[in-house]
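> Prediction below, plus the sequence it came from.
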Amino acid sequence: MDTSLPPADELVLVDRELARLDARRSQLLARRAWLIQALYRPVSAAAPRPYPRPPVADSTPRSAQNVLLTLGGTLLTIAAVAFTLVSWGSMGIGARSAVLFVVTSATLAAPVALLRRGLVSTAESVAALGLVLMVLDAYALHRVALPGTDGLGYTAVAAGVLAGAWAAYGSALSRLRIPLPVAVVAAQLPLPLGALAAGGGPTAVAWAALVTASADAAAALWTRPAAVRITAGAAATALGGWALLTGGWLSLVSPWSGAALLLAGAAVTLFVAWRVPAFAAAASAVAGLAALAAVGGLLRSALPADWAVPGYVLCALALASVWRLDASAGEGAGAAPGTGATATATSGGAAGTAAPEDVPGSGRPHGAEPGSAARAGGRLPHGVRLGLAGAGAGVAALGAVWALPPVVAGLLGPVGRTTGVWSGEHSERVLTSYPATAALVLLVAVAVLAAVPRLWARCGAVSLAWALLTALPVSLDLSYPATLSLQLLTTSAALVAAVRPGLLTRGLRPAEAAGHAAPAAPAAGPTGSESANATRGPAAPVAGPETPWAPWAPSPLRPAPAGVDARAAIGWSAYVGGLASAVSALGLALDVRGATFAALGVLLGLFTGAAVLGADARRVVSAVAAVLAATGLVIAVAAAGGFEDHWTALALLLVPAATAAVGSRAPRPVALAVEITGGSVGLLALGIAASRPAFLALALALGGVIAAATAVRPERRRFASWTAAVLFLLATWVRLAVSDVTTPEAYTLPVTVPALVVGFLRRRGDAEASSWTAYGPGLAATLLPSLVAVWTDPEWTRPLALGLAALAVTLLGARFRLQALLVLGGAALALVGLHELAPYVVQAVGALPRWLPPALAGLLLLGVGATYEQRLRDARRLRERLARMR
């Protein structure tokens, strides 16, 4: 082993070698167990089966003995209680004294003989009975000999005497486990009950409880039996907690009395935290809260009511700064980050080595680490610093939460309108009586978080800065113009920070500012490889953080979490606030017409700039917001000009036209979002124009023009072309309906002609395309409605025209072997012919004898049956010919 290394680095190497030896030993033990199983398995399998084993007992002798002893002790205790309460009065004074002395003395002396014989469990039961008898003796003594004494005072004295007696008895018979813990329980009563008996109030009782808890803490720290430590620790927690709660209540009603009690309790708790590192963080956090309640209560009594919470917050920040001040002291003493005592203690803990002070009988308290101060790299242990800083940060966070109601009022107040739009009236202010010092709390929180070089702190500072600007109009009761100007200014600042967050990342660690994990340089050591191994080995040193209010931050030797982009995180923190302020400012601007135009213009410019200069999803959202702002401007102009609804609808079509033009130049995600938003505005315009069908037709036609212009772009051609066709067709139908045109062909031919042209073009490009796909929809759009009209039309013009058109379609289908044309045209021609012949057939059938139609039908069936096979072959050939057509 190289002894020339510094102690910290040498300890790291030793711990690493020990860890390797432990791992190798575990492997060898596992291999040995497998070899034993492999060697002795055949022997056990070949051995003859033994005789049947006797049934296993349901309980062990030890458990049965414990049950019997417990039941026996319980029965004797019940008998003693019954004797004391029932039969005591029938005996004289001498008899009573004799019974008390004989029974109690015999019971307490019996465990001595039992322990000599090794009957420990029996001795425990008898000793427990003796302790109960002592309580009953004290009760009997009060009832007979001292009936006039005060009950609380006598109980306090009796509890103290019993605690001392039981402690002496348990110390003398150290093999008994019951007397000492019971003595600890009895010792909790003398001081609190004595304070009550002396007429003390809550303060005196709390002080008595605190003194008792301090004694319990000392017992938990410096006594050896585990049962005594556990009992004393639980009692100290209960009484100390009650004393601190009483002190907190007193700090509200009597600050000076509460402060003394809280500070004393904080000192005791902090001492326990210093001595027991396992509970250092929790205990020191309680101590920190107690100290804050004490000092903050004194400040609250001296300051005006509005300054109470700021006083607590300032105290909390001062307490939280203990983290940074102590770390700085440790660094100033010569401890480099990640090296020295910090790495020593941490690496030792990682390797699982046992400190000498943890060995029983070493003279040190259980769980105490005298070297914990060095482990923190400063004067305070790491856990103590962590708890104190956490208490301060928690109270400061509560103060920030207390300051948020003006933020909510400033943000949501303008949205919840109680006045009409452009009425010139403003909604009543809310939270006018809330302390204006809430803004000061937010300002202090922003300053503190901005000083912490951590990403989470910087995001919090940005969010709280936005909250501060939002709360100022409420806290300072600003006028309407000032409020609107400040909200627009807040929106501008937030959007600028969201687009250019680089300034806000200054001062962050390089790993966080770069947005990826980057481990710091390894600590100075013998070689670079050894240092690297030290950071990733089983005993790698973990240095404590170096910033206040951030004990959970990554250490210099531990890389920051990967995948966190500082710019994006800070940018989104500012952007969300900017969006919220924009909505609030717009809601407030609706009170006045000029303010509405000004706000919409400013928001349009801001969001347009954010869409041009921004990145990721913020750019898309900004583009959508800009479109919505432009829509609001159009509506505002129409409302200011007194436009009717249909003219407003036509004006709104300017928005989808503009988005179509912008979409042709914008990047793909932005273009898609902008065009979808513009299309939604177009649908709104159509809905507004629906009340005037003539203007609806015009709006549909203009929408078709916009869609047709968009279809020029290759990436939008398919969707935009179909949209344009649908809009044009709808415009034509609405226009025909407005002109009272009821002829179905006027509605179907505008569909049929373009559809047939498209089908023809498709067939030219793809000769294998089916005629049903190319021409079927177009032909059906006209033939089917016209056939329905033919059967209800008494005139001859439509049947003639439809018949000629169907004949032409049929002939074209036969000529070019197109199945759709042949089938649709032939079916339409047959139905038209049937429609024309139907009156004559009906007339002829009416003139013939009634027996003639059945006779003709029978002859037809006979003819078909006689030539069935030939007809079947003809039908099959016809089907095959049709199948060969396209």
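The structure has been received and is ready for your questions.

> use CA for all of it now, contacts and neighbours both
OK.

> Next, G199: secondary structure please.
Using DSSP: H, G, I helix; E, B strand; the rest coil, the structure places G199 in coil.

> Tell me how many other residues crowd it.
Neighbour count of G199, defined by other CA atoms under 10 Å: 11.

> so who does it touch?
G199 is in contact with no residue at all, counting by CA atoms under 8 Å, 6 or more residues apart in numbering.

> next SSE after whichever strand or helix holds A110?
Following DSSP states H and E, one finds A110 within helix 93-116. Downstream of helix 93-116, the first helix or strand assigned by DSSP H and E is helix 120-144.

> and that following helix, what other elements does it pack with?
helix 61-82, helix 93-116, helix 151-172, helix 179-186 (3 or more CA pairs under 8 Å, 6 or more residues apart in numbering; DSSP states H and E).

> SS state for the residue nearest to R454 when sequence neighbours are not counted?
Residue nearest to R454 in three dimensions, not counting chain neighbours: L508, with 5.9 Å by CA to CA, 6 or more residues apart in numbering. Under three-state DSSP, the three-state class of L508 is coil.

> Quick check: L508 touching W456?
No. Counting by CA atoms under 8 Å, L508 stays clear of W456, with 10.4 Å between them.

> The stretch 601-750 of the chain: helices as residue ranges?
Secondary structure of the stretch 601-750 of the chain (DSSP state H, counting those that start in this stretch): helices at 616-641, 645-652, 654-663, 668-689, 693-710, 717-738, 744-765.

> Show me the one of these that comes nearest S257.
helix 616-641 (55.6 Å; CA to CA).

> Tell me the gap between that closest one and the middle of its chain.
Put simply, helix 616-641 sits 32 Å off its chain's centre (CA atoms, centre = their mean, to the nearest Å).

> Show me what it is packed up against.
The contact analysis (3+ CA pairs under 8 Å, 6+ apart) places helix 616-641 against helix 593-613, helix 645-652, helix 654-663, helix 668-689.

> can you put those helices in TSV and add distance to V864 and mean neighbour count?
As requested, these are exported to TSV (distance: least, CA to CA, whole Å; neighbours: other CA atoms under 10 Å):
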stretch	distance to V864	mean neighbour count
helix 593-613	79	20
helix 645-652	67	22
helix 654-663	66	21
helix 668-689	61	20
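
> A further structure is provided below for comparison with the first:
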Amino acid sequence: MACGPGDTPPMNNVPSPAEELVVLDRELARLDVRRSQLLARRAWLLSVLHTPVAAVPAWRRPATETAPRSAQHVLLTLGGVLLAVAAIAFTLVSWGHLGIGGRAAVLTVLTAGALAAPVALLRRRLASTAEAVASLGLLLTVLDAYAVHRVGLPEAGAVGYAAGASAVLAALWAAYGTAVGGLRVPVPAAVVAGQLPLSLWAVASDAGALTVCWALLATAGLDVAVALWARPGTGVRVVACVAACATGGWAVLAAVWFSAVDGGAGPAVLLLVAAGLAGFGAWRVAAGAESWSVAWAVVAGLVAVAGGGGLVREVVPQGWAVPGYLVAAVVVWAAAASGGVPRGVARGLTGASAGVQALAVAWALPQVAAVLGGVRPGVPWAVVAVPVTVAGVLVSPRSRPARCGALALAWTAGMSLPGALSLPYAATLVAHLLLSAGFLVLAVRPSSLTVRLPEARDAEGALGDVALGGALLGASVAAFGARATEAAAVAVLGVLAGLFAGGAVAGRGTRRTVMACAAVVAGTGFVGAVAAAVELPVHLTGVALLAVPVATAAVGAVLRRHPAAVPVESAGAAAGALGVGLASARPGVLALALALGGVVAAATAVRPERRPVAGYAATALFVAAAWVRLAASGVSSPEAYALPVAVPALAVGVLRRRRDPEASSWVAYGPGLASALVPSLFAAWGDTGWPRPLVLGLVALAVTLAGARLRLQAPLLLGGAVLALDGLHELAPYVVQAVGAVPRWLPPALAGLLLLAVGATYEQRMRDARRLRDTLGRMG
């Protein structure tokens, strides 16, 4: 018996597991062959069974490419078109061959038959055929009207007759469509024909373009009435809405053009009537489709602003046109916020008013910027009125964005007010400083801006940041305006430095940091202004500016790990860099400025939290000061420049190795040794004398011996490399002479012998190289 996967094989297992596995594999292979044979037989049997069925041709109905109703529509349309072409050709070409009676008989029979046939067709439920015949009948009535004008009333004016004929046809078609139920063409056709009578009558009467606009608007009003009267979902309502948009749109566009170019109350009144019509439509569709209500309300709001602004423009001075339109926009805003207005209508009116207010602000801002930049002498009162009005509107909504916008517009109005009042120069500066101070107070305590806001706590941050932006911009404008006189610059920059310093003391969070940095910037400007006032030279002004990093370093020492400490000291460092740049006009003064900067950095490095960065900066400044002083004194020896760097670097390396014995010698001594040896090496290679190479060789030898004695890689390798190169420099002239005296065949021969010797002792040389590598690796 075969054992299962978890059974213990019996002691007398015959056959063995290996033999039994071979047997199983053979049986499985036989089963696979048999399965393949059976599958092939099954496939042949299936093909035999299906061959007779496939051989018998089955009759199938050809696939149709068009639906019966579509084919019917095509045929009816083609038939109607052909009959219409025939009727037109008969009327235009063959009309003159018949007498009066014949003409009347033909017209009567054709028209009456075409209009009466749909009644019978509808009774037989042939609706599509009835529609086609009815359309032909409507076309025949148009031909009848044309024929009557050509024969019966040739003296009537074409435009006036067309106005009357279109009115009669519209009435007849509407009555016909209403009387004969089930026809969808006559009533929409009557709506289309009804677009012509009033406008054609206005054109025929030569009443003027404005009268034509009134006629179009009246037609649009009738279209709105028809759209409201018609049942929802019918073609009549769709046609009436499209017609109202077309005729009303043309009337509004023409009236806006007349109002903008010629002015007058007539176009403005027309626009107000059009706005009322659009608003009525928005109100009626508000319950069913809010999106359409919003769209109609936007149109109504914009047209109302155009009309109301046109009326206001007639009674205000010439430069107050934009504020006049803004007043109309505010009225629309108030109407939307008054309550009792459907939500869609309120949204549309608010959007229209907001768009107009934004355009008005965009009109005012460039003029305010031009005045603040000194391009224009003053600001018109109309420009000031725009931001004041919009700011007053934005105060009413209880939302954070609205309050932020109101605050920004209040700043714009306040900065432009001195120009509108034509204040003197000093008074303008004082006004700008007072405005900046006020916004700075709001930035420090923004809670006064969040009164009656539901999200007062969340809004304080945003409103405080807008307020702070206004204070910074106001300070920039005041500082820019104070550039005219030195006394004004000193006074303004001093006041700004004090204001921002006070704000930094009283403020909180990120705004405190920004105000502190602004105080540093203002203080830098104040020092520069004072230096200019006492007529200091440029290089001494640079030295004076170093008072700013001194002050900021002292403040940083007081603040220590406060978040504002690093930004304040960085701003002071930037002022110091500016001072160094100004001091570069005189090399001696530049060296003094660099040294003073190094003293400030070294004093800062004493503090634990600033030690690494400030220490590096102090070292760099002291070295730069020494180099500048040496260059100013005419010193050209590289050792004078290298040793002031190398000695402190080696001292720092010694301290580093004492504090951290595991530190690598390359990190501790590498920079100092390289600074001391490499410049002298380059100088020695270009020096024809013997003292420098001799001294350099002795120093390199001492460094190499010290590295070998102390088992340090950096001194050993650097000193050895410099010693070897220095010696090569000294031996180079003799090598050149020797090479010149040697025959040309000797160098290749010596090279070959060297290669043979190296090849012969290659293994020993590899052991020596590995031993040297291990020795260097054990060094520090």
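Nice, I can see it. From a predicted model like this one, the values you see are computed outputs, not experimental measurements.

> that older thread, could you export the helices and strands packed on helix 616-641 of the first structure as JSON lines, including distance to L784 of the first structure?
JSON lines is the format used below for those (distance: least, CA to CA, whole Å):
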{"stretch": "helix 593-613", "distance to L784 of the first structure": "51"}
{"stretch": "helix 645-652", "distance to L784 of the first structure": "35"}
{"stretch": "helix 654-663", "distance to L784 of the first structure": "36"}
{"stretch": "helix 668-689", "distance to L784 of the first structure": "30"}
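
> Can you tell me which of those is nearest to V624 of the first structure?
Closest to V624 of the first structure of those, according to CA to CA: helix 668-689, at 5.7 Å.

> List the contacts of the closest one.
Against helix 668-689 of the first structure from outside (CA under 8 Å, 6+ apart): 619-620, 623-624, 627-628, 631, 645-650, 652-653, 655-657, 659-660, 662-665, 695-696, 699-700, 703.

> Can you report how many residues lie near the residue nearest to R454 of the first structure?
18.

> what sits against it?
Applying CA under 8 Å, 6+ apart to L508 of the first structure gives the contacts P453, R454, L455.

> still on that earlier bit, comparing the helices and strands packed on helix 120-144 of the first structure, which comes out most buried?
Across those, averaging neighbours per residue (mean count of other CA atoms under 10 Å) puts helix 179-186 on top, at a mean of 22.

> what's that one packed up against?
So helix 179-186 of the first structure, by 3+ CA pairs under 8 Å, 6+ apart, packs with helix 120-144, helix 151-172, helix 226-253.

> can you redo the ones you listed as TSV with distance to W572 of the first structure?
Output for these, formatted as TSV (distance: least, CA to CA, whole Å):
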stretch	distance to W572 of the first structure
helix 120-144	68
helix 151-172	64
helix 226-253	40
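
> out of the ones you listed, nearest to A436 of the first structure?
For those, the distance to A436 of the first structure is smallest for helix 226-253, at 22.0 Å, taking CA to CA.

> Just give me how far the helix or strand that that closest one is followed by sits from the chain centre.
Downstream of helix 226-253 of the first structure, the first helix or strand assigned by DSSP H and E is helix 255-275. Centroid displacement of helix 255-275 of the first structure relative to its chain, using CA atoms, centre = their mean, is 36 Å.

> Counterpart of A106 of the first structure over in the second structure?
For A106 of the first structure, the aligned position in the second structure is occupied by G113, per TM-score structural alignment.

> Nearest residue to that match in space, ignoring adjacent ones along the chain?
Nearest to G113 of the second structure is G137, by CA to CA, 6+ apart, at 7.9 Å.

> That neighbour maps to what in the first structure?
Matched to the first structure by TM-score structural alignment, G137 of the second structure sits across from G130.

> Could I get the contacting residues of its match?
Going by CA under 8 Å, 6+ apart, G130 of the first structure touches T104, T107, L108.

> Please report the distance of A220 of the second structure from D262 of the second structure.
According to CA to CA, to the nearest Å, A220 of the second structure and D262 of the second structure sit 24 Å apart.

> Looking only at neighbour counts, state which of the two leads.
Between A220 of the second structure and D262, counting by other CA under 10 Å, A220 is the more crowded of the two (28 against 10).

> From G279 of the second structure, how far out is that one?
To G279 of the second structure, A220 of the second structure is 13 Å away according to CA to CA.

> got it, and L92 of the second structure?
47 Å.

> And these two? Which one has more around it.
A side-by-side neighbour count of L92 of the second structure and G279, using other CA under 10 Å, places G279 first with 24 against 12.

> how close does the closest residue to the more buried one other than its chain neighbours sit to L270 of the second structure?
Nearest non-adjacent residue to G279 of the second structure, counting by CA to CA, 6+ apart: A300, 5.2 Å away. A300 of the second structure sits 13 Å away from L270 of the second structure, going by CA to CA.

> more neighbours, those two?
A300 (29 against 23).

> That one: which element?
Using DSSP H and E, A300 of the second structure falls within helix 290-313.
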